[in-house]
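Colleague: Need coordinates for the following:
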Amino acid sequence: MQQRICIAPAMGAANMEAQMLLKELQNLANADDARAMKAYMRGRFEFLGVKTPARRKAAKAFFKKHGGADIDWRFVRQAWEHPFREMQYAALDYLETRKNLLRPGDLPQLKKLAQSKSWWDTIDFLDRLAGGIIAGFPETRPVILQWSRDEDIWLRRLAIDHQLLRKDQTDQHLLEQILVNNLNQTEFFINKAIGWALRDYSKTNPGWVKNFIRQHHGKMAPLSIREASKYL
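Modeller: Below you'll find the model as predicted:
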């Protein structure tokens, strides 16, 4: 009798298939919530109707059962390709669990995600992931500066807000360069992001923000000034 040889997966290997997670989320689907979620996103995406707490609970259990030690970019790409928006959220949930493993070499992957199925909901998560890399590896600052000048408004929005919540760890010079690169804009999502970046940093350094507004007032949109001045 021929002996069957079982080959164990290599250490750190993952066994995740996005389709498997989709089936679990489909079991939690709610048609009424799906319609409401689609309407909230202006009809841009299809939804299963799985709210955030339930999605995260299911995804966490799935990652624990099937995930390996390394970042499984294959799973991320699979999830991103699915038509249901919860699958993109699940991909981001997964990357959040692996954020400490993200390295400069992963920035091109994050860029691809930012430029596919782009809207504020995914960009405002990706900015934190990219921001962690930029903060941990200062040699990547030229990359985020390049993004801040890109024709793609979503890459620029990501660059503008990538230092949110950094408080006294904020790189002022980098923040100023990125903001200046995006003045004189009419795009709502850019002007809103500028306001948010300044408003957030005003909690740490209100004097710096006041000076920035004073210096660039003529080039800033009223929306940006209004948001930036909220706590001043």
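Colleague: Every contact and neighbour count from this point should use C-alpha atoms.
Modeller: OK.
Colleague: For the chain, which helix extends over the most residues?
Modeller: Among the segments of the chain that qualify as a helix by DSSP state H, the longest is helix 120-136.
Colleague: Next, the structure of the following sequence, for comparison with the previous one:
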Amino acid sequence: MKIKIAQELGYFRNSLQRLADPKRAEGEKRYLKSSLRHYGVSMPKLEKIIRVWAEGHPECSIDDAVKLSNLLWDSQWHEEKTIAVELLAYKAQNLEMRHLKIIEKMMREAKTWAHIDPIAILLIGSIMEKDKKMLKRLPEWAEDDNFWVRRIAILSQVLQFRKGKGNFTLFKKIVIPMLREGADWSKEERFFIRKAIGWALRELAPRRPELVYDFLKTYHHQMSGLTFKEGSRKLPLELQKNLKNNS
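Modeller: Predicted structure coming up:
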């Protein structure tokens, strides 16, 4: 059964308007350095809006979800874009390579980690778990001029890393050149790339500590303190001590 796209779009916008908090919106806009408009609706409330809608629309096909998500993404409101991403994440089990067009649109238009990170982990990562062809896109994204796209290349395997899986050889191929950083990189660019590399390593550490330990030991002189700190945080204490002694 098809859903009425315009009607469902109205549901999401009416829900956001009802929960709008101008004071929170002002603070969030400032915190995210956002050029978008903000309703000021918290993430838990956004998740509830999506959950209630999804539970009431089990018949919604992935194709209709993509159409609705696309309309929400084209909004100039931060929370509508967030719902666009989270709506697809809710249907992640149905996402396939054929949906990469809208996902790439999102990742190239997104201007904040608040959208980039779930796109990488929940959307691209979910497709990657089912279709290894997605891995072939990561080296291309890793060399993109847009540092948010490079961050996606780093974080896309996080779901698999959490399970002790993923292609760590490819991960190293992607991130080692980034450790050198570009002379023209902005302060923001350096922070978000450094943080992403450390975050990905941290997610892998509990299941594959030997891989993370060897990587940090080999490349710690090339990486920032932030990357090293984040990457080593979840290693066994003995390995953390060894790294400190060797640094």
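Colleague: hmm, back to that, residues making contact with the longest helix of the first structure?
Modeller: 88-89, 92, 95-96, 99, 102-104, 107, 110, 114, 140-141, 144, 154, 157-159, 161-164, 189 (CA atoms under 8 Å, 6 or more residues apart in numbering).
Colleague: and the residues you listed, which are buried?
Modeller: The neighbour count (16 or more other CA atoms under 10 Å) marks 88-89, 92, 95-96, 99, 102, 104, 107, 110, 114, 140, 144, 154, 157-159, 161-164 as buried among these.
Colleague: isn't residue 68 of the first structure right next to residue 94, touching?
Modeller: No - applying CA atoms under 8 Å as the test, residue 68 of the first structure and residue 94 come out as separate, 11.3 Å apart.
Colleague: what about these two, which has more around it?
Modeller: More neighbours surround residue 94 than the other of residue 68 of the first structure and residue 94, with 22 against 17 (other CA atoms under 10 Å).
Colleague: From residue 81 of the second structure, how far out is the residue mapped onto that one from the second structure?
Modeller: Under the alignment (TM-score structural alignment), residue 94 of the first structure pairs with residue 87 of the second structure. Residue 87 of the second structure sits at a distance of 10 Å from residue 81 of the second structure (criterion: CA to CA, to the nearest Å).
Colleague: Please point out which parts of whatever helix or strand residue 223 of the first structure lives in sit buried.
Modeller: Element membership for residue 223 of the first structure (DSSP states H and E) is helix 222-228. Going by neighbour count (16+ other CA under 10 Å), the buried part of helix 222-228 of the first structure is 224-225, 227-228.
Colleague: just to revisit the earlier point, residues contacting the match of residue 94 of the first structure?
Modeller: Residue 87 of the second structure neighbours (CA under 8 Å, 6+ apart): 50, 65, 69.
Colleague: same deal with residue 161 of the second structure?
Modeller: Counted by CA under 8 Å, 6+ apart, residue 161 of the second structure has contacts 200, 203-204, 207.
Colleague: Mind jotting down where the helices sit in the first structure?
Modeller: Counting by DSSP H, the first structure has helices at residues 18-26, 31-40, 52-66, 73-81, 85-97, 107-114, 120-136, 141-147, 153-160, 172-180, 188-202, 206-216, 222-228.
Colleague: mind checking what residue 29 of the first structure lines up with in the second structure?
Modeller: Using TM-score structural alignment, the equivalent of residue 29 of the first structure in the second structure is residue 20.
Colleague: Its match and residue 205 of the second structure: what is the separation?
Modeller: 40 Å.
Colleague: Between those two, which is the more surrounded one?
Modeller: Legend: neighbour count by other CA under 10 Å for residue 20 of the second structure and residue 205, higher for residue 205 (23 against 16).
Colleague: To which residue of the first structure is the more buried one aligned?
Modeller: With TM-score structural alignment as the criterion, residue 205 of the second structure matches residue 202.
Colleague: do residue 104 of the second structure as well
Modeller: In the first structure, residue 104 of the second structure lines up with residue 111, judged by TM-score structural alignment.
Colleague: Enumerate every residue touching that match.
Modeller: Residue 111 of the first structure makes contacts with residue 155, as judged by CA under 8 Å, 6+ apart.
Colleague: Pick out the residue closest to the middle of the first structure.
Modeller: In the first structure, the residue lying closest to the centroid (CA atoms, centre = their mean) is residue 126, at 1.4 Å.
Colleague: Give me the distance between that residue and residue 120 of the first structure.
Modeller: For residue 126 of the first structure relative to residue 120 of the first structure (CA to CA), the value is 10 Å.
Colleague: Could you do residue 144 of the first structure as well?
Modeller: According to CA to CA, residue 144 of the first structure and residue 120 of the first structure sit 18 Å apart.
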